[in-house]
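Participant: sequence first, then the predicted structure, then my questions.
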Amino acid sequence: MNQQEVLKILNTINAAYSRFEVTDERLVLWSEMLADMDFNKVMNKLKKYIKERPFPPTIADISVQETQENQFLLKYEQWLKEGAERREHEKQSRNISKLPWQ
């Protein structure tokens, strides 16, 4: 999120809560804290917050953190597949060594 988008967030808070002041210090801090967040997701969370709460939000109240994809299940399935292939290969290797003409 860029500083212009943060300013829109702060102005929205100011419009909803008369005691919330938009200052340069607040703009700098909020810009730093919201920099890696998606503007639309934060704005949607802010609008929901405004509908439900009588006091201005903190940064934590409207933060939207992206969750990282959990690779564990994919790695586990790959491990199972590779293990099954290895076991099948070993089984076939043992069967070949037991041919009657050898």
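Facilitator: Sure thing, it's come through.
Participant: from here on, contacts and neighbour counts on C-alpha atoms
Facilitator: OK.
Participant: what's the helix or strand for the residue nearest to residue 16 when sequence neighbours are not counted?
Facilitator: Closest residue in space to residue 16, ignoring its immediate chain neighbours: residue 50 at 7.0 Å, by C-alpha to C-alpha, 6 or more residues apart in numbering. Using DSSP states H and E, residue 50 maps to helix 39-52.
Participant: take a look at this one as well, against the first:
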Amino acid sequence: MMKRETFELVKRIAIFYDQFEVNQEKVNLWHEVFKGYTFDEIQGNLLAFVKASSFPPKVSDLISKSTISKTIPNAEETMKRTSRLKPGSEIVVQRELAKMRAILGIDKGTKDGRD
């Protein structure tokens, strides 16, 4: 998307929503996000948004929701995503387990949690 197209979109938002202000900084920043999309794509999302909301959109409201994956990752994708996570320390793990036992009413001292 060209910067002048971003300006046109921002200007249209201001027409739809009186409280929405247009300034050069907003156009510049919004363009940074929108430059990977087409004018028609964002314009279509804007028109759909205007029909459903009485409040002005945020940038994220106008980006196609199809770019966000709605599928559940398989085991390999899950391993890739979680392999970067640092495991909690033993103290944190035990504290969280104690919280879960308290919520569930499980007494750690007995085999099945009952007296």
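Facilitator: Done, it's in. Everything numeric here is computed off the predicted structure, so don't read it as measured data.
Participant: drop the TM-score for these two in here.
Facilitator: Once superposed, the chains reach a TM-score of 0.62 (TM-score structural alignment, normalised by the length of the first structure), with 67 aligned residues with a C-alpha RMSD of 1.4 Å.
Participant: mind listing what's buried in the helix holding residue 50 of the first structure?
Facilitator: 39, 42, 43, 46, 47, 49, 50 (16 or more other C-alpha atoms under 10 Å).
Participant: adding distance to residue 59 of the first structure, write these out as CSV.
Facilitator: What follows is the buried residues of helix 39-52 of the first structure, written out as CSV (distance: C-alpha to C-alpha, whole Å):
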residue, distance to residue 59 of the first structure
39, 13
42, 10
43, 12
46, 10
47, 14
49, 12
50, 13
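Participant: what's the closest of the residues you listed to residue 17 of the first structure?
Facilitator: Lowest distance from residue 17 of the first structure to the buried residues of helix 39-52 of the first structure (C-alpha to C-alpha) belongs to residue 50, with 8.7 Å.
Participant: quick one: what's aligned to that closest one in the second structure?
Facilitator: Counting by TM-score structural alignment, residue 50 of the first structure corresponds to residue 50 in the second structure.
Participant: that match reaches residue 16, doesn't it?
Facilitator: Yes: look at residue 50 of the second structure against residue 16 with C-alpha atoms under 8 Å: they come within range, at 7.5 Å.
Participant: where does the longest helix along the first structure end up in the second structure?
Facilitator: Identified as the longest helix of the first structure according to DSSP state H is helix 72-97. Residues of the second structure offer no counterpart to helix 72-97 of the first structure, counting by TM-score structural alignment.
Participant: in what helix or strand does the residue nearest the centre of the second structure lie?
Facilitator: The C-alpha lying nearest the average C-alpha coordinate of the second structure belongs to residue 60 (C-alpha atoms, centre = their mean; 7.8 Å). Secondary structure from DSSP H and E places residue 60 of the second structure in helix 59-62.
Participant: and the next helix or strand past that helix?
Facilitator: As assigned by DSSP H and E, the chain's next helix or strand after helix 59-62 of the second structure is helix 75-82.
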